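Q: sequence unknown, structure follows:
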């Protein structure tokens, strides 16, 4: 049992009154209301714990997961004989034909802004001492933590929507848009100001919270993508933040790649810098296994819940083909080949392959329909026996491996040496049986990607589309192998100029404006001060 997680989630759900400003008349069912409740110092830490609640929506297939992974070139969520079409919503994310009424777009917007609003509210309550602080030092640290988390939510808004409202205090006024650059500058300013006041503990009591190192990793990511956000690169600034984390000696790579994705023991990890904690009973939200796995896998993993139908989230053949056959991350990331029950019995198909031996195969014909056994499935996040719809395995947001890879990419982009050594350090644990393959040079990282881009029908590329060489394409490949399923694909593809240029599986380019999502239609209708993002038809 993750005792720290249990404590945090219990206090979030314990009934403390944290609300956002609104003008709706409320029906009061209790004599204790927002106005009458008298906070004490015991409410201070539970109030801060509330700011993390919306992160647990990250892996929902109706929101952020699809926005970051299914729009990318490694994972698709395709219909099959058990269903999984839902009116074509997942296919539209793969095709890049979403619109302002797409549920995924609305859900991402809502989750990010709810995170912002709860941060604003708790900041206001603590600053006004409506929620009293146990001490001046704890107040300073608490306010810094909240501001850092608010900056993280605004990074998500900036990254996914570009221009958007920048609301930093409680107000009933309808906000107008701020430019993407203004939001970027706010994020950088906030993080720079609060980092000196953040807790330097790695893991332990700061597990799943905005420590100094989590904030620096956030700032490094913002700098890494600054050219996308503002047109002006900040590679050296990213390197500086990465160096601070590296030189702190607080973080390190785990001996084994899969150690960051286990159900237990991760709380003491020196690799996991910031995470979204999940728990079967106290913190629901990690149900990737439910929408990736076939229902028969209940017998293999001895889960309490039966995965939904034959599952749908799977690897694209073109991406799977990029792996070196000796890269252990292939098996650590993807469920493949024959599948057996826990007692060794061969599993069999139940839909279009009913009665046939259950074997996950690599090749998929398109994003429009697959067999129940086609496509490698999720094997990255441990799902322990007895799991319900919710796994107790946490989602790493930032790992030390990413810090090393960010620095390596920036060294490449600035013409400095040393990128190969950093990437080789990350690769070592994936090639323990073949150490000679772990080493990669700076020059190799500058080579084109090995990914075979092109539009696929009936298992074959029939239209290669854009075949221009990708600058630092091998570096992009390295990011894909290391971080598949970790909600980074879309952002990486945009930064490397691939997202709106290349074709893969059933996706063809739909225009550069698709590098940001539209503002949800309901938001535009309710706020006349907002305009839709360019080229999206309202």
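A: Cool, the structure landed. Bear in mind that the values here come from a model prediction, so they are computed numbers and not experimental data.

Q: From here on, just use CA atoms for contacts and neighbour counts.
A: Noted.

Q: Now stretch 81-92: buried residues?
A: 81, 82, 84, 85, 89, 90, 91, 92 (16 or more other Cα atoms under 10 Å).

Q: Mind putting the residues you listed into TSV with distance to residue 507 and secondary structure?
A: Compiled in TSV, the buried residues of stretch 81-92 are given as follows (distance: Cα to Cα, whole Å; DSSP: H, G, I helix; E, B strand; the rest coil):
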residue	distance to residue 507	secondary structure
81	22	coil
82	23	coil
84	18	coil
85	16	coil
89	14	helix
90	12	helix
91	9	helix
92	9	helix
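
Q: out of those residues, who's nearest residue 396?
A: Ranked by distance to residue 396 (Cα to Cα), the buried residues of stretch 81-92 are led by residue 90 at 24.0 Å.

Q: residue contacts, the residue nearest to that closest one when sequence neighbours are not counted?
A: Leaving aside its sequence neighbours, residue 90 sits nearest to residue 77 (Cα to Cα, 6 or more residues apart in numbering; 6.1 Å). Contact partners of residue 77, counting by Cα atoms under 8 Å, 6 or more residues apart in numbering, are 70, 84, 90, 91, 94, 312, 313, 314, 367.

Q: let's bring in a second one:
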């Protein structure tokens, strides 16, 4: 209990410091004064834009908005643990409002990233720096557009007393496309820790796949959507360049994409926030594992988030994405990677594999079913995807993966199914992935089957909400949300404080 509460207090403190340290910049976002100090952009300026990616490592905010609202994650309250005034439950049950704390904090983090990138672009003395900053601006803007449906924006030359103008979702989409086209034309690096050419192509493919969603009238944001062949063909062009010229391939062991040495072990990483614990390059992603692990497991955790039983049951037993004994990890911790269900094990001080006990001294048995409002400490299936380094769990070197090659193949299959022209067969593309992951070959493929496969391949990687919306399934009932949610929930509200600060912002339909 104390360990979890300490973690929550630390998180709250960090948020408080963040809000205080960024007060002036937040005012800039909403229409207060902004004064550019001039001078050419430096490497430190560009580094400041990259540092804004550290906000993506947290289990809250951007990550929570992407996952807790979907059919693959929930954050049950356990006694007094993880209640947090209902912030997690509201996301899962689609009952958030414009005052939701994580909707506000995510808005701030993303828009600060857009602003910092815009400043670097305006002052960059070379196209390489400008290209990296243009990619980063599009990356932050993509999530603003996806989550909120509109984009406040200010050039550094704008009147500092004027409120930022606001782009519509369509305008912001077209703006991102131009940024990314510039990034591709002026970028040569393949460094996955930088805004490289193939990362820009990946994000452009995402935009064209989602263009029907982003161009939709706000009053009918939930669709149905009309996907244009021209958009699918554009996506295929970028995806094929990644496939043919990027040098990426499916990693032989799925979990090498996520474990502590994925910097070198993965063959799939296109863009990631790199993590060198020796130099403190950025915060560790250890929360991705600890947020679900129990206090008494190895490594220990905060006994929080779970997956849903229906999502777990969508995997075949022979699919290593469901369960795998990872060498160098399972033999040190006593448990598999993937999904944890049933009696939990660990090694004692003598090296014996023993049962993990709960806080009352009873065997710790993770159960498929979980009550979102009041769960016991053992309820819920846990997930270990980013396996931490057993040599030092608290200083693990996992890079946090944003874009990887398997998604390129899945996007290509989708673009073809939605009308794009290509010689490849979507079924063959998906079965290529399934063969690598130990799953049986599919006999046929349609959009429903593809959505399911995207879930199995990309679970807990922050794409599920985005996927469910595009496939028209986001509002469907799931466990602990028994009725279909309102269509307008496919877009989050603009935080009320932002609306109050900038009259150019208009609250989204339905809120």
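A: That came through, no problem. None of the values given here were measured: they were computed from a predicted structure.

Q: distance between the ends of stretch 266-277 of structure 2?
A: Using Cα to Cα, to the nearest Å, one end of stretch 266-277 of structure 2 lies 18 Å from the other.

Q: Please determine how far the residue nearest to residue 90 of structure 1 is located from residue 383 of structure 1.
A: Distance from residue 77 of structure 1 to residue 383 of structure 1, by Cα to Cα: 20 Å.

Q: before we move on, what about residue 59 of structure 1?
A: Distance from residue 59 of structure 1 to residue 383 of structure 1, by Cα to Cα: 14 Å.

Q: same deal with residue 474 of structure 1?
A: Where residue 383 of structure 1 is concerned, residue 474 of structure 1 sits at a distance of 31 Å (Cα to Cα).

Q: so residue 302 of structure 2 sits in a strand?
A: No: counting by DSSP: H, G, I helix; E, B strand; the rest coil, one finds residue 302 of structure 2 to be coil, located in no strand.

Q: Counting neighbours, what do you get for it?
A: 24 (other Cα atoms under 10 Å).

Q: residues in contact with it?
A: So residue 302 of structure 2 contacts 3, 4, 7, 290, 291, 292, 293, 294, 295 (Cα under 8 Å, 6+ apart).

Q: so which of these comes closest to residue 343 of structure 2?
A: residue 294 (12.1 Å).

Q: Surely the closest one is in contact with residue 306?
A: No: the criterion here is Cα atoms under 8 Å, and residue 294 of structure 2 misses it with residue 306 at 11.2 Å.

Q: got any residues that touch both of these two?
A: In contact with both residue 294 of structure 2 and residue 306: no residue, using Cα under 8 Å, 6+ apart.

Q: Same list (the contacts of residue 77 of structure 1) but as JSON lines, adding distance to residue 228 of structure 1.
A: As requested, these are exported to JSON lines (distance: Cα to Cα, whole Å):
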{"residue": "70", "distance to residue 228 of structure 1": "21"}
{"residue": "84", "distance to residue 228 of structure 1": "34"}
{"residue": "90", "distance to residue 228 of structure 1": "26"}
{"residue": "91", "distance to residue 228 of structure 1": "26"}
{"residue": "94", "distance to residue 228 of structure 1": "22"}
{"residue": "312", "distance to residue 228 of structure 1": "32"}
{"residue": "313", "distance to residue 228 of structure 1": "28"}
{"residue": "314", "distance to residue 228 of structure 1": "29"}
{"residue": "367", "distance to residue 228 of structure 1": "28"}
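
Q: Residue 157 of structure 1: which of those residues is nearest?
A: Using Cα to Cα, the contacts of residue 77 of structure 1 come closest to residue 157 of structure 1 at residue 70, 18.4 Å.

Q: Show me what that closest one aligns to in structure 2.
A: Mapped onto structure 2 by TM-score structural alignment, residue 70 of structure 1 lines up with residue 68.

Q: Could you check which of residue 59 and residue 383 of structure 1 is surrounded by more residues?
A: Neighbour count, other Cα under 10 Å: between residue 59 of structure 1 and residue 383, residue 383 has more, with 23 against 20.

Q: Quick one: residues contacting the more buried one.
A: By Cα under 8 Å, 6+ apart, the neighbours of residue 383 of structure 1 are 263, 289, 301, 303, 391, 392, 393.

Q: Among those residues, which ones are in helices?
A: 289, 301 (DSSP state H).

Q: Now do the SS call for residue 444 of structure 1.
A: helix.

Q: surely it meets residue 474?
A: Yes: using Cα under 8 Å, residue 444 of structure 1 is in contact with residue 474, at 6.8 Å.

Q: if we can go back for a sec, which one of residue 294 and residue 306 of structure 2 is surrounded by more residues?
A: Using other Cα under 10 Å as the criterion, residue 294 of structure 2 and residue 306 rank with residue 306 on top: 27 against 24.
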